[in-house]
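Engineer: What follows is a predicted protein model with its sequence.
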Amino acid sequence: MTTNTYQDYRTLSFERSGRILKIIIDSPESRNAVDDALHTDLARVFHEVNDDAATDVVILTGVGRWFCAGGDMTWFQDLIDAPQRWHHMIVDAKRIIDSLLALEKPIIARVNGAAAGLGASIALLCDMVVAVDTAVIGDPHVKMGLVAGDGGAIIWPQLVGFARAKEMLLTGRMLSAKEAAAIGLINYAVPAEELDAKTDALANELAMGATLAIRWTKTVMNLELRRISDLLTEAALAYETKTNFSEDHQEAVRAFVEKRQPKFTGR
């Protein structure tokens, strides 16, 4: 059942089943890539969900064959060319992380396809992750000449430890969903025909549980993540700002558009 509660979102759509709300990243023409519209919507939506008295459980997913395929290249170039847009984006980046960690209601990421960069961060900052086994997940910021500033440096070490997190974030390598489940990065990697059943079973189990006990147990567990986020996020975004205006980042964007390997110089 669709819902009319959430208005004026450009890139998100919503469905409701009882007290379970599904948030759908809905930009299929761009593989659900992050652009200004999606970034702005994500900075707002989790605050609204927290205040939504009709919702006890949230599912976050993407439309089509993608969850969220990372940053849109046109947007990346715009953020290089217009520094004022970058500085506005940084404010929203912190809002996304803060509001997702402050959300009291349990949220399940239904990863139906590729989750890269911010797409991976928002999935991993959810409480549980169920992915189709053909999906890939990773944070390739460094491959774009950027610091992993929008949540990756916060959540990856907490889930898989520093050794694995450093390997993945410093190489920008993508993992298959099966690999991610094997190392504890996500909860489940399931065949496509089982994705809805597994996600819905978890959501229904939560919806039928003791709502306040579930919410506040989550709240307590997230206190440490919020403390870490408060410690790291501003520094991470500041370093990402420096790399946004680096020659290497411009080269990475140009190389992606030209379909070639970037030639990094360390500048």
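Structural biologist: Done, it's in. As the structure is a prediction and not an experimental result, all values here were calculated from the model. Numbers count the residues shown, from 1 in each chain.

Engineer: okay, CA-based contacts and neighbour counts for the rest of this
Structural biologist: Fine.

Engineer: can you give me the strands for the stretch 101-250 of the chain?
Structural biologist: Secondary structure of the stretch 101-250 of the chain by DSSP state E, counting those that start in this stretch: the strands cover 107-111, 114-116, 128-132, 136-138, 174-176, 188-190.

Engineer: JSON lines for those, including distance to residue 209 and mean neighbour count?
Structural biologist: Shown next, in JSON lines, are these (distance: least, Cα to Cα, whole Å; neighbours: other Cα atoms under 10 Å):
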{"stretch": "strand 107-111", "distance to residue 209": "14", "mean neighbour count": "27"}
{"stretch": "strand 114-116", "distance to residue 209": "29", "mean neighbour count": "28"}
{"stretch": "strand 128-132", "distance to residue 209": "16", "mean neighbour count": "25"}
{"stretch": "strand 136-138", "distance to residue 209": "30", "mean neighbour count": "27"}
{"stretch": "strand 174-176", "distance to residue 209": "32", "mean neighbour count": "19"}
{"stretch": "strand 188-190", "distance to residue 209": "21", "mean neighbour count": "22"}
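
Engineer: put this beside the first:
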Amino acid sequence: MKPFLILEREDAILTVRMDSPETRNALSDPSQMQEFVDLCANVRVDRSIKVVVLTGNGPAFCAGGNVKDMRERGGIFAGSPYEVRESYRNGIQRIPLCLYDLDVPVIAAMNGPAVGAGLDLACMCDVRIAADTAKFAESFVKLGIVPGDGGAWLLPRIVGMPRASLMALTGDTIDAQTALAWGLVTEVVPAAELETAALGIARRMAANPAHGLRLTKRLLREGQHMRLDSLLEMSAAYQALAHHTEDHMEAVAAFVEKREPKFTGR
């Protein structure tokens, strides 16, 4: 079986491509989910990676669950209710637990439709940009099921509860310009320019010190469920760590000397 994820490296930027265009990059096989888990584990310990760009090959970003498997009660949808529950818990639900929690910034470059679990996958990322041909739907309800991989938690935090409710309870599709107006994506570009735009953002992030990037993302994530006073305590501790990195001192020296900094990741 060929890998679902294709990895490409440009300096400190890792581009990850979902590569099953014949299924519109549907997420239905446990091996695909394991690839995401393994990817996150590897990125977490590889200090040379500063930014991840996630995109899809073919006409779609990700079509979500495989509807044919649902019809046939096959794959992760097979078995008793208890077995299906365990398939979710030990399968696709491992992706939000590792991807949303990843230390490095993740940019979703949405080359085409992101539907159901595909939209939720994009919502696990930090920044989303879209091709002008992309479309988006939290479409579970149209199949008589619920967001099973975190969408009910993720989507309201991005577009707000009223719009998330509208998307989840109608299952309707929105276009790229509506997604931009709602804050679901930060930028819409012609399809041919999508990767250039995504890599441009990635390079701007990767130009910063690695420690600062990882610590800042962690604060943003923790701030989603912490009280202000607790977050301030964590911020003080992280700031103390950051002040004692070599890259911080290099950044300060470069600023004072009006030159470009040279970071080493230390």
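Structural biologist: Done, it's in. Fair warning: this is a prediction, and the values are worked out from it, not measured in the lab.

Engineer: And the TM-score between them?
Structural biologist: After superposition, the two chains reach a TM-score (TM-score structural alignment, normalised by the length of the second structure) of 0.77; 220 aligned residues with a Cα RMSD of 1.9 Å.

Engineer: The second structure: which residue goes with residue 129 of the first structure?
Structural biologist: In the second structure, residue 129 of the first structure lines up with residue 128, judged by TM-score structural alignment.

Engineer: Contact partners for that match?
Structural biologist: By Cα atoms under 8 Å, 6 or more residues apart in numbering, the contact list for residue 128 of the second structure reads 107, 108, 109, 110, 122, 184, 185, 186, 187.

Engineer: 6 Å - rerun?
Structural biologist: The contact partners of residue 128 of the second structure, by Cα atoms under 6 Å, 6 or more residues apart in numbering, come to 107, 108, 185.

Engineer: what about the last one, how many neighbours?
Structural biologist: Counted with other Cα atoms under 10 Å, residues neighbouring residue 185 of the second structure total 23.

Engineer: so it touches residue 129, yeah?
Structural biologist: Yes - between residue 185 of the second structure and residue 129 there is a contact under Cα atoms under 6 Å: 5.2 Å.

Engineer: Endpoint to endpoint, stretch 47-63 of the second structure covers what distance?
Structural biologist: Stretch 47-63 of the second structure has an end-to-end distance of 32 Å (Cα to Cα, to the nearest Å).

Engineer: what's it aligned against in the first structure?
Structural biologist: Using TM-score structural alignment, stretch 47-63 of the second structure lines up with residues 53-69 of the first structure.

Engineer: Give me the contacts around that stretch.
Structural biologist: For stretch 53-69 of the first structure, using Cα under 6 Å, 6+ apart, the contacting residues are 19-26, 31-33, 105-116, 119.

Engineer: Next: stretch 238-245 of the first structure.
Structural biologist: So stretch 238-245 of the first structure is in contact with 146, 147, 149, going by Cα under 6 Å, 6+ apart.

Engineer: Can you report how many residues neighbour the first one?
Structural biologist: Spelled out, it's residue 146 of the first structure. Neighbour count for residue 146 of the first structure, taken as other Cα under 10 Å: 21.

Engineer: Distance check, the closest residue to it other than its chain neighbours against residue 141 of the first structure.
Structural biologist: Using Cα to Cα, 6 or more residues apart in numbering and skipping residues adjacent in sequence, the residue nearest residue 146 of the first structure is residue 243, 5.3 Å away. The gap separating residue 243 of the first structure from residue 141 of the first structure is 10 Å, by Cα to Cα.
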